[in-house]
Every structure is written in structure tokens, then in C-alpha cells.
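based on what follows, work out the 3D shape:
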Amino acid sequence: MLFTILIVVQALVAAALVTVILMQQSEGSGITGGLNPGGLMSASGAANFLTRATGALAVLFVVLSIALAALASVQNTAPQIDTSLAHKPVAQQTAPAQPAQPKPSSVPLADQPATTPHQ
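Have a look, this model is predicted:
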């Protein structure tokens, strides 16, 4: 539950960070650097606020990232692997073992000499 709340807060902080960065006036001389010197956020007070907001949101984002990583490592349990769909190897089909039977003798039973017990 806490993990989910922190992820939502981090997503909001990330969106706010992107918004604050995009609102800042470019100081470089890139494609639009010299075209509009009197832009929407040209006042020094607004620029200082956006700079401080960017720094605070960046620090908050990094702290939340570290907290989420620590929380994920603590809550990490052994993975429960579902093996119900696993491919089971087919065992080699062997003939069932049959009990050893004595070999029939080649002499018919009637022709075999009778054994007499020793007296």
C-alpha cells in the first residue's frame, strides 16, 4: 500500500518537474534564444521561483527514488513461480519390466526322467 502511494507521489512530482522546467525561460542562444527577450516569465521574481521550485522538485524526486528502491528491496520475497504451464519433458517410453520366467526345456515333460529322492 505504501509502495503504491509513493509511486503515485513520484509520478506527480515528475509531472510537476517537467512542467516547471518547460516554463523556464531559455538562457541559451538556441533556436529561439534571441527572438523574444520579453517573454511570459521574464521577471526576476518568477525566474527565481521557478529555479527554486526546480531544485526542490529535483531533490524530492531523487529522495523518492531512493526510498522506493529501498522499500522494494526490503519487500522483495522469493518469487512464486507458476509451473502449471511449464513444458514438461516427455520421458522416454520404455516397455514395462516383466518378471523373469524360466525357459521351457526342449524335452517334453512326459519324456523327462523322473527324479527319485535319495533315501
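
for the rest of this, base every contact and every neighbour count on C-alpha atoms.
Noted.

counting contacts, what elements does the longest helix anywhere in the chain pack onto?
Criterion DSSP state H: the longest helix present in the chain is helix 44-75. Here helix 44-75 touches helix 2-23, going by 3 or more CA pairs under 8 Å, 6 or more residues apart in numbering; DSSP states H and E.

list the buried ones in the helix it packs on?
6, 10, 13-14, 16-17, 20 (16 or more other CA atoms under 10 Å).

now do stretch 42-50
Residues of stretch 42-50 classed as buried by neighbour count (16+ other CA under 10 Å): L50.

and for stretch 54-73?
Neighbour-count burial for stretch 54-73, counted by 16+ other CA under 10 Å, picks out 54, 57-58, 60-61, 64, 68.

and this one, so I can compare the two:
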Amino acid sequence: MEWLKTLLVVLQIIAAIGVIGLVLVQQGKGADMGAAFGGGSSGGLFGAAGSANFLSRLTAIFATVFFISTLGITLLGSTKSQNSGVLSGTSAPAPVVAPEVPADTAKNSSAAPTAPVTGSSQNIPK
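Below is the predicted model:
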């Protein structure tokens, strides 16, 4: 399933670059910028209006491929994976065990014992 997601991402990147390139090459309405790329000649490969129609159709195809690949990536990313990794077999976390302190270390400790705090020594406002 991971290879399909990788394929869709590659397809989406190619489609995005294709849409960007085709939009930049197309001639706008009333603009003569397309003549620099051969859009002004009527005897060209596609004819007078053929290049505009061809570029528009190709842009629509790339945009559709981009849209479909985006939906596919979203659907693949939203499904839960069956293999959830290391914790897939456990239902509860393992209990935490306190480390054992050797008896001679506890007797030789230089820390002062703490006195319990009583309720009378605290000043609690009512």
C-alpha cells in the first residue's frame, strides 16, 4: 500500500509542475505574449486556434490528474493501518517497578528525615 501512496505523490508532483508550466505558456485573452512561443502564426503545427485549444485541454487533463491523485493520497492517509508497530499486541502499559535500594545505602544516607506536616502548623484561610 505504501508503494501506491508513493506513486500518487510522484504523479501529483508531475501534474503540478505540468499545470504550472502550461498556465505560464498559454496566451491570455487580448495578450500578445503567446506570439513569442509561436501562438501568433496561423500556419503552425496546430493552426490558428489549435494551439490554444490543445494547451487548454492539456491543462485540464493535468489538473484532473492532480485532483484525482490528491483525493487518492487523502483516502490512503485517512485509513488506519493494520500494523500499528511495536505496541500492537499490548492492551495495557507495563507496570513501573521501583528500583531496589540496598540496605547499607539506606542506612548510610546523609539526608535528613522529613517531618510530616500537620494541619495545625499550616495557616489555611477560611
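
what value does the TM-score take for this pair?
The TM-score (TM-score structural alignment, normalised by the length of the first structure) is 0.54; 79 aligned residues with a CA RMSD of 3.2 Å.

picking up where we left off before, which of the buried residues of helix 2-23 of the first structure lies closest to A72 of the first structure?
L6 (11.2 Å; CA to CA).

make sure the closest one is actually in contact with L68.
Yes - counting by CA atoms under 8 Å, L68 is a contact partner of L6 of the first structure at 7.1 Å.

any idea how far whichever residue in the first structure pairs up with F67 of the second structure lies from P96 of the first structure?
Superposed on the first structure with TM-score structural alignment, F67 of the second structure falls opposite V62. From V62 of the first structure across to P96 of the first structure, the span is 66 Å (CA to CA, to the nearest Å).

equivalent analysis for T54 of the first structure, please.
Where P96 of the first structure is concerned, T54 of the first structure sits at a distance of 76 Å (CA to CA).

could you do L57 of the first structure as well?
Counting by CA to CA, the separation of L57 of the first structure from P96 of the first structure is 72 Å.

do I7 of the first structure as well
On the measure of CA to CA, I7 of the first structure and P96 of the first structure end up 59 Å apart.

repeat for L12 of the first structure
67 Å.

T79 of the second structure: neighbour count?
A count of nearby residues for T79 of the second structure, using other CA atoms under 10 Å, gives 8.

map it across to the first structure for me.
Match for T79 of the second structure (TM-score structural alignment): V74.

okay, that match and G39 of the first structure: tell me how far apart.
Taking CA to CA, one finds V74 of the first structure at 48 Å from G39 of the first structure.

that older thread, quick one: average offset of the longest helix of the first structure versus the second structure, please.
Comparing helix 44-75 of the first structure with its match in the second structure after superposition yields a mean distance of 0.8 Å (mean CA distance after the TM-score superposition for the first structure).

circling back to that earlier point, looking at the buried residues of helix 2-23 of the first structure, which is nearest P79 of the first structure?
Of all the buried residues of helix 2-23 of the first structure, P79 of the first structure sits closest to L6, with 22.5 Å by CA to CA.

coming back round to it: may I see the buried residues of helix 2-23 of the first structure arranged in a markdown table, with distance to S44 of the first structure as well?
As requested, these are exported to a markdown table (distance: CA to CA, whole Å):
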| residue | distance to S44 of the first structure |
| --- | --- |
| L6 | 34 |
| Q10 | 29 |
| V13 | 24 |
| A14 | 25 |
| A16 | 21 |
| L17 | 20 |
| V20 | 15 |
